[in-house]
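[1] Predicted model, plus sequence, below.
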Amino acid sequence: MFSCFSCGDERPKDITDVALDEAKRELKKNRGRSVRDTYNFGQVLGKGGFGKVYLATHKYTKHQYAVKQVEKRPERWIQEALLLEIAVQRRACAAIPQAVKLVEVYEDGSNTYLVLELCAGGEVFDRIIDQGNFCERDAAQVLRALLGFIAALHGLGVAHRDIKPMNMLLTCGPTEPITAADVRFADFGLSAFCADGDFFHQTCGTIYFQAPEVVGDAAGCVRYDKAADVWAAGVTLFVLLCGWVPFGGRFAFKKTELELRKIIRAGKFSFTGLVWEVVSDSAKDIIAQMLQPDPNKRPSAAQLLSHPWFTEAASLQRPLGERMIANLKQFAAACRLQKLAALVVAKRGGGVGNSLSPDVAKLREVFAELDANGDRRLTFDELKDEIQKVRVAMGGATNGAAVVGAKAPTGGSSKAGGKGGAGAGGGGGGGPKLDEQELWKLFLAADFDGDGKLDVNEFVAAMMNAAGVSPDEKTATDAIFDEVDVDGDGFLTPAEVQLLLPASLTRDEATAIVQQADKNADGRVSRQELEEALTMSKKHSQRPAGETPEKDGQEGQEDAEKPADGGAGGAGGDGGGEEAQTAERQAAVQAS
């Protein structure tokens, strides 16, 4: 019997200890050698709060790779999490064809470098959006690869814990059909060893894909095992077939974690709406099996591979339709617009149009106190050293009524705790808790441009979000237009939106934000289009959760969500009073 990495068991030389020793030996292989002696670094392919991914070319073979550069941190639990990621990925890629290959590892005084297989086909999400004719046959190929990967990973005694479409990549070219052999699975940053009969007790991953047992019960008790990966695969297939998540619906990104936990915990969803009319009953059946709320009744990945849908789907080549593609595109980019609105309102000093307006002036004072070196940028170390002041700021963001328990969703870059049970652990309770690992998650979620530092606007927006407070849509729209509509024509172009973004973000990213709100596809956003994009989900907050109306032909008017377990987005069993009010407000800043 061996232990889960984050369960806190202290057993001599269990499989986790062995894996950490393997990773240390992996690092020693290239000791004294510089990664840049072997690879020429090219463009940045992606970045997060403490790392970047580069396109790199081997100097001698000329083969191309993706090099993940991760900043070294002094915290022991972060060091162990990276070692475990290396160990799990090394074992996975040796045994599982669908795992992104870890070629070799380097380190220097500042960074660790993971040289990875380059998946030139990009994300599955992007391919579906670009090709525009995704069908059930394609979805079956992706799910076959995903379940095969999960089954093999579980066979190694490993839970992935961050299964989602954004971690699925392709090796095939843009004009080639998707096959199971072309799909690769990445990001082992939250993966951990777990034997049969052992359980995790710390929530991690991206909330939209978390199983009820990962979210935890109303009392905050979290207890789950490898079966949670199967649930996440079910959510992933649901998204691939209709373009939104089953729990929270099309506008889940506007809900607080308090709301989402309640909806997921209830486990209720439906297949209503025009988008589902073209999906086979067999596909719906396999989704329902994967989204079985009781993990003891949920089939394993290996069992699901024999489902008849995989045979039937071979002949199901009818495109799922433009609506699904539009939904998927919105889901892929939805959080950006909300983040942008929060940052602009924070920059302009508040003006939040609801009863829980934060004292932005006070938050700016706290920022100045935290900024130890006066460079107007907060590093994680500066926040960590003054964690009590951050707790006060989070509580003061709503004049004492903050719901600190409504944390920002975590992405693949945040790590689970190390051995010994570090971390906040639960998925349920509120209260003014903020330990180092929760602060890490908050920091990563708030770092809009991924440069590893927070400016004053990112900090203020993060404190507002931690309190469950966001600017009302008219205030946000007015603030954005006042800030950058330089020619006063009543429209925002990508060039104008880029003025709002941190300097490190590109015109392409500004264009993506414009496209999200640009309903008439004229390449610019009117005041009305922006306000509608920001207000759309409010119009549906009273509808039943997980349910979409029979007519979803009127965009923005027909999507709905059914309250799970008594109330759409209310505080429910997670709290009452101020928490109930807070749960009705949108999260302005989420992990992208």
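    Here it is on my side, so go on.
[2] contacts, neighbours, all on C-alpha from now
    Noted.
[3] and the gap between Phe50 and Asp187?
    Using C-alpha to C-alpha, to the nearest Å, we find Phe50 at a distance of 15 Å from Asp187.
[4] The structure to be compared is supplied as follows:
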Amino acid sequence: MEFSISQQDFVFEREGLLRDIYKIGNKIGEGAFSSVRRIKHRETLEKRAVKTVHKKKLRNESERQMIFNEVSILSKLDHPNILKIYEFYQDEKNYYIITEFCSGGELFEKIIRDGNLSEGLAASYMRQLLAVLVYLHDRHVVHRDIKPENLVLSSSEPDSILKVIDFGTAQAYTPGEKMHTRFGTPYYIAPEVLAQRYDEKCDMWSAGVNMYILLSGMPPFGGNSDHEILNKVKTGRYSFPSPEWDSISFEAKDLIEKMLTFDPERRISAREALAHPWLLNAARFRIDQAAARTALGNLKNFRTGQKLKKATLAYIASQLATKTEREEMVKLFESLDTDENGTVSRDELRHGFELIFATEFEDIDEEINRIMNEVDINRSGEIDYNEFVTACLNRQNLVSRKRLEAAFKAFDLDGSGTITADELKEILGKYHKHDDQFWRDMIREADLNGDGVIDLQEFVKMMLENNQVRF
């Protein structure tokens, strides 16, 4: 029976006290009914962030559902430029969403601090934002609140990765059907959203407003009140005034005009925008031959065999690999993803292998087919970002003793010291329907003494078999 697994399987709703797992740090942000704090995982020492939503501040059921909606949507998304979610807690007073920690702060803060950005830097940020919108819209998800405050920088480094955050107003949509609920922020909201009849192109309008602000430091639709701003949005009229826009290229203004086209039917799509001349010269990651050879060598040698081993490696890469380890793979992943849709296809992988390994394979198609069969563990037909990280990370680092013990502990739900078939079913069967025999067979893969459960020694032996890893 075919077995698939994705990172969504590992975004658990946890019980117990957050403080038992994390050391709580300083507050780094605050909203109308939530706050964000820096936290550190007590076992892995990895820095993360927690968004705490105060239940008493939620005014109705609709606002409460937005929290579960954000968790549900984020857990399904697997893109290097989308904030990564780890887990979800709740107690009597609050909801807690645990995500990666982005130390570079909001893009909005950078604009305030540095003023308008150079065209080169603005193009780099816009390319990353538009790549996210291609990924979302391909999956029929609309964000509905694209603004600089919801774009953060992964680190304070000059070439930091951009991350899109805050999916509370995001929604899955049906192509061809209009949405009607009004969401958004006055400066960035699309006119058709105000008319409460819109589709995913509303994100493109917001992206156009963001690009305008990145290049000029001011919004295209300004005003002294929300009412005044929204009235200007409704008309859709704006300009490129002097002196702010005198030195900005024609190509940049042309792309803005195409994104701020009033009629959404004529407005440019995210995929079309990525092919615009202004972005063709924007910095794209080129393949680092030495790093790529190492990572793709790991990919080529990736073997799992047992289903539980495959699931464990995916869990470690998703939940226990450090932010640094994951982001080391971003440049290579994006350089292979030539159509910028957030996944690596069979043809893109073949092209990358041809560039790096030239004629080292007797039958490259056979090799690519084998790799795809091993690495594409959610059976989507393409390699997602977490699958890529799982296969490309150094195996010896990935399956360290500490991480194996942490993974075992995560699967041993009752803390009994053994993993049972029922526990595997509870963890991995939420989105995959298999009969009880399937889970018993998975236990049997590592159950050396035949007692129907897996202890830590059996688990470690299974994970290290054929890995040439020694402790």
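    It's in. It should be emphasised that the depicted structure is a prediction, and the values quoted were computed from it without experimental measurement.
[5] ok, Asp385 of structure 1 - how many residues close by?
    Around Asp385 of structure 1 there are 13 other residues, counting by other C-alpha atoms under 10 Å.
[6] Give me the aligned partner of Ile98 of structure 2 over in structure 1.
    By TM-score structural alignment, Ile98 of structure 2 lines up with Val115 in structure 1.
[7] That match in helix, strand or coil?
    Following DSSP: H, G, I helix; E, B strand; the rest coil, we place Val115 of structure 1 in the strand state.
[8] before we move on, what about Val152 of structure 2?
    Local secondary structure at Val152 of structure 2 is given as strand here, using three-state DSSP.
[9] got the buried residues for stretch 82-99 of structure 2?
    Residues 82-90, 94-99 are the ones in stretch 82-99 of structure 2 that count as buried (16 or more other C-alpha atoms under 10 Å).
[10] how long is stretch 274-287 of structure 1 from one end to the other?
    Across stretch 274-287 of structure 1, the straight-line distance between its terminal residues is 18 Å, by C-alpha to C-alpha.
[11] picking that back up, among the buried residues of stretch 82-99 of structure 2, which one sits closest to Asp263 of structure 2?
    Distance from Asp263 of structure 2 was checked for each of those by C-alpha to C-alpha. The minimum falls on Ile82, at 28.1 Å.
[12] Could you find the counterpart of that closest one in structure 1?
    Across the two structures, Ile82 of structure 2 finds its equivalent in Ala99 of structure 1, going by TM-score structural alignment.
[13] which outside residues touch the longest helix along structure 2?
    Scanning structure 2 for the helix with the most residues, using DSSP state H, yields helix 119-138. For helix 119-138 of structure 2, contacts defined as C-alpha atoms under 8 Å, 6 or more residues apart in numbering pick out 79, 81-82, 142-143, 162, 164, 200, 203, 207, 211, 214-215, 248, 252, 270-271, 273-274, 278-279, 282-284, 340-342.
[14] Give the aligned range of it in structure 1.
    Under TM-score structural alignment, the match for helix 119-138 of structure 2 in structure 1 covers residues 136-155.
[15] average distance between that stretch and structure 2?
    Relative to the matching residues in structure 2, stretch 136-155 of structure 1 has an average distance of 0.5 Å after the fit, by mean C-alpha distance after the TM-score superposition for structure 1.
[16] Closest to Gln65 of structure 2 out of the buried residues of stretch 82-99 of structure 2?
    Lowest distance from Gln65 of structure 2 to these (C-alpha to C-alpha) belongs to Tyr95, with 11.5 Å.
[17] Would you check that the closest one makes contact with Val53?
    Yes - contact criterion C-alpha atoms under 8 Å: Tyr95 of structure 2 and Val53 qualify, at 5.0 Å.
[18] what helix or strand does Glu532 of structure 1 sit in?
    helix 527-535 (DSSP states H and E).
[19] Equivalent analysis for Ala410 of structure 2, please.
    Here Ala410 of structure 2, judged by DSSP H and E, is contained in helix 401-411.
[20] That helix maps to which residues in structure 1?
    Alignment of helix 401-411 of structure 2 against structure 1: no match, by TM-score structural alignment.
[21] List the buried residues of that helix.
    Under the neighbour-count criterion of 16+ other C-alpha under 10 Å, helix 401-411 of structure 2 has 401, 403-404, 406-411 buried.
[22] ok, now stretch 269-279 of structure 2?
    Neighbour counts using 16+ other C-alpha under 10 Å place 269-271, 273-274, 276, 278-279 of stretch 269-279 of structure 2 among the buried residues.
[23] Stretch 31-38 of structure 1 now?
    For stretch 31-38 of structure 1, the neighbour count (16+ other C-alpha under 10 Å) marks Val35 as buried.
[24] What is the end-to-end distance of that stretch?
    Between the opening and closing residues of stretch 31-38 of structure 1 there is a gap of 13 Å (C-alpha to C-alpha).
[25] how long is stretch 263-280 of structure 2 end to end?
    This stretch, stretch 263-280 of structure 2, spans 25 Å end to end (C-alpha to C-alpha).
[26] Show residues contacting that stretch.
    Taking contacts as C-alpha under 8 Å, 6+ apart, the residues outside stretch 263-280 of structure 2 that touch it are 123, 127, 130-131, 133-134, 192, 201-202, 204, 251-252, 255, 258-261.
[27] Which part of structure 2 matches the longest helix seen in structure 1?
    In structure 1, ranked by residue count with DSSP H as the criterion, the top helix is helix 322-347. Matched against structure 2 by TM-score structural alignment, helix 322-347 of structure 1 finds no partner residues.
[28] again, but for stretch 206-213 of structure 1
    Counterpart in structure 2 of stretch 206-213 of structure 1, with TM-score structural alignment as the criterion, is residues 185-192.
[29] cool, and stretch 445-452 of structure 1?
    For stretch 445-452 of structure 1, no matching stretch turns up in structure 2, with TM-score structural alignment as the criterion.
[30] same deal with stretch 466-483 of structure 1?
    Mapped onto structure 2 with TM-score structural alignment as the criterion, stretch 466-483 of structure 1 occupies no residues.
[31] before we move on, what about stretch 510-525 of structure 1?
    Aligning stretch 510-525 of structure 1 against structure 2 (TM-score structural alignment) gives no matching residues.
[32] wait, Thr236 of structure 1 sits on Lys164?
    Yes - with the criterion set as C-alpha under 8 Å, Thr236 of structure 1 and Lys164 qualify as a contacting pair; they are 5.8 Å apart.
[33] ok, now which ones touch the match of Ile82 of structure 2?
    Ala99 of structure 1 makes contacts with 89, 92-93, 149, 184-186, as judged by C-alpha under 8 Å, 6+ apart.
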